[in-house]
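Asks: predicted coordinates and the sequence they were generated for:
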Amino acid sequence: MAGSQTEKYPGSHVGRVGYYIQMLVKLLDGIFAVLAVSALLAIAVVVIIQIVSRFLLPTSPIWTEELSRYLFIYLIVMSSGLIVRKNLHVRLELFQSALSPFWGKVYDIFCHLMVGGFALYILPYSIKYAQIGRWQTSPALEVPMYWSFLSVCFFFALTAFYSFVCIVLLFLERDDQGVLR
C-alpha cells in the first residue's frame, strides 16, 4: 500500500498532500521565475535606452536610472522565494555534509525555521515601513514610493512562505518504501 502511494504520485517522495503542495509550489515558482526574468529583460532594455540616448541624443531621459533601480529591487524580491526553496540562501554548510541524513534533515528544518521565523517577525515592521511611501512620489517617474517600499513586504512574505513550505515538505518526505522519514 505504501508503494502504491509513491507510484500514484510519480517522482514524489512526500505522499499525496506533499505532492499537491509541490504542484502548487512549482506553479508559484514558474510565476515568480517569469516575473524575475521579465524584470531582468526590462532592466536590459532600460539600460540600453539610457546608453543609446547618452551617445546619440543631446540629452538622456532621467527616468531610466530610476526605473532600472526599481526593476532591480523587484528582480531580487521575485527571486527570493526561489532561492529559499532551492536552499541557495546563505547558511553554514561547513559541517552539514558530515551529518547523518536524519540530522541533516533536522538542520535543514532548523535553517528554514530560523529564516521563516525572522521573516515573519520583520513582516509587520516592513508593512509600517511601506506606509511611509504613501506620502512620497519618486522624483523622475512620479509614482508613489509605496510601490518601492512595498517590495520589502513582498520579500519577507515570500521568504516566510517558502521557508514554511520547505519545512512542511521536509516533514512529509518519505523514503523509497513510502515510509515517513
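Replies: Looks like it arrived, so ask away.
Asks: only C-alpha atoms for contact and neighbour calcs from this point on.
Replies: Fine.
Asks: check which helix or strand F154 maps to.
Replies: Using DSSP states H and E, F154 falls within helix 146-172.
Asks: got the buried residues for that helix?
Replies: Within helix 146-172, the residues that count as buried by 16 or more other C-alpha atoms under 10 Å are 146-172.
Asks: do the same with stretch 95-108
Replies: For stretch 95-108, by 16+ other C-alpha under 10 Å, it's K105, V106, D108.
Asks: contacting residues for the first one?
Replies: So that's K105. L170 (C-alpha atoms under 8 Å, 6 or more residues apart in numbering).
Asks: next one: L141 from T59, what distance?
Replies: As for L141, its distance to T59 is 17 Å (criterion: C-alpha to C-alpha, to the nearest Å).
Asks: who's in contact with the one residue sitting closest to the centre of the chain?
Replies: In the chain, the residue lying closest to the centroid (C-alpha atoms, centre = their mean) is G81, at 1.6 Å. Taking C-alpha under 8 Å, 6+ apart, we find G81 in contact with D29, F155, L158, T159, F161, Y162.
Asks: from the chain's centre, how far out does the longest helix along the chain sit?
Replies: Longest helix in the chain, counting residues (DSSP state H): helix 15-56. The gap between where helix 15-56 is centred and where its chain is centred comes out at 11 Å by C-alpha atoms, centre = their mean, to the nearest Å.
Asks: does anything pack onto it? Which helices or strands?
Replies: Counting contacts by 3 or more C-alpha pairs under 8 Å, 6 or more residues apart in numbering; DSSP states H and E, helix 15-56 packs against helix 2-8, helix 63-85, helix 146-172.
Asks: comparison target, given below:
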Amino acid sequence: MTYLQSVIKGIDAINRLLRYFAALLLMGMSAIIVYQVIVRFLTKYADIELPRWTEELARYLMIWLVFIGASLAVRYSALIGVEAISERLSKNLQKTLKILVLILSMFFFVIMIVYGFEMLGHVSAQLSPGMKLPMSIPYASVPAGGFFMLLNSTAVLLETLQGEAKRDFFKGAE
C-alpha cells in the first residue's frame, strides 16, 4: 500500500465516524421534533407555554447535519452537479475538468474554514435565546464542515490523480 492509499484509507476511517455522527444528529433531531409535536398536541387546549428549546436545538442539530452530510457527499460524489458539458468532453479533458473543479472547491473550503473561525470570534460572547447555549457551538459547524469537505476533496483528488473510480456512498469505504 502506497502512502497516498494509506492517506485515503485514513480519510475513509474518519468518514465512517462522520457517518455515525450524522446518524446520531438525525436521530436526535427527529426525536426532538417528535417530542415537540406531541407536546404541541397535548397542550393545544391547555394554557401551557411550549418549550422553546426544542425548536432551537432541532435547528442547530440540522445545521450540523447539513455540514457533515455535505462533507460525506463530497467524498462520494453525491452532490448535485451539471454534467452536460463534461459528458461531451474526452476522458482526459473530463479528468482535467474534475481536477480543476476539485482545486477550486478546495480553495472555497479553505475560505470557509478561515472565515468560519473569524465568525466564531464574533459570536463567542452571544447566547442562544432559548437554551442560553453559546452561539459558537452552532457556528462551529461552518469551519468544521469546511475542514471535512476539504479533507474529502483531498481524498477525491488523490483518487482522481491515481485514476481510481468513484466510491458508492451506500457501500461505504472498503
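Replies: Ah, there it is. In this text, all values refer to a predicted model and were calculated from it rather than measured experimentally.
Asks: still on that earlier bit, counterpart of the residue nearest to the centre of the first structure over in the second structure?
Replies: Aligned against the second structure by TM-score structural alignment, G81 of the first structure finds its counterpart in S71.
Asks: map M119 of the second structure onto the first structure.
Replies: Under the alignment (TM-score structural alignment), M119 of the second structure maps onto Y129 of the first structure.
Asks: state the helix or strand in which that match lies.
Replies: Per DSSP H and E: helix 101-132 holds Y129 of the first structure.
Asks: what about that helix, how far off from the second structure?
Replies: Overlaying the second structure shows helix 101-132 of the first structure at a mean distance of 1.3 Å from the equivalent residues (mean C-alpha distance after the TM-score superposition for the first structure).
Asks: and for stretch 147-155 of the first structure?
Replies: Counting by mean C-alpha distance after the TM-score superposition for the first structure, stretch 147-155 of the first structure comes out at 1.1 Å.
Asks: where in the second structure does that stretch fall?
Replies: With TM-score structural alignment as the criterion, stretch 147-155 of the first structure aligns to 137-145.
Asks: which SS class is V90 of the first structure?
Replies: Assigned by DSSP: H, G, I helix; E, B strand; the rest coil, the conformation of V90 of the first structure is coil.
Asks: what about it, how many residues nearby?
Replies: 9 (other C-alpha atoms under 10 Å).
Asks: now do it against W135 of the first structure, distance only.
Replies: 35 Å.
Asks: cool, and L41 of the first structure?
Replies: 30 Å.
Asks: and F32 of the first structure, by the same measure?
Replies: Counting by C-alpha to C-alpha, the gap from F32 of the first structure to W135 of the first structure is 29 Å.
Asks: who's more crowded, these two?
Replies: F32 (19 against 9).
Asks: which residue in the second structure aligns with that one?
Replies: Using TM-score structural alignment, F32 of the first structure pairs with L18 in the second structure.
Asks: so what's its match up against?
Replies: So L18 of the second structure contacts I68, L72 (C-alpha under 8 Å, 6+ apart).
Asks: what of V168 of the first structure?
Replies: G18.
Asks: residue in the second structure matching it?
Replies: For V168 of the first structure, the residue aligned by TM-score structural alignment is L158.
Asks: tell me how far its match lies from R16 of the second structure.
Replies: 19 Å.
Asks: just M27 of the second structure next, same as before
Replies: M27 of the second structure is 17 Å from R16 of the second structure, by C-alpha to C-alpha.
Asks: before we move on, the earlier item: which of the buried residues of stretch 95-108 of the first structure lies closest to V52 of the first structure?
Replies: Nearest to V52 of the first structure among the buried residues of stretch 95-108 of the first structure, counting by C-alpha to C-alpha, is D108 at 47.4 Å.
Asks: the alignment partner in the second structure of the closest one: what's its closest spatial neighbour, skipping adjacent residues?
Replies: Alignment note (TM-score structural alignment): D108 of the first structure maps to K98 of the second structure. Leaving aside its sequence neighbours, K98 of the second structure sits nearest to T160 (C-alpha to C-alpha, 6 or more residues apart in numbering; 8.0 Å).
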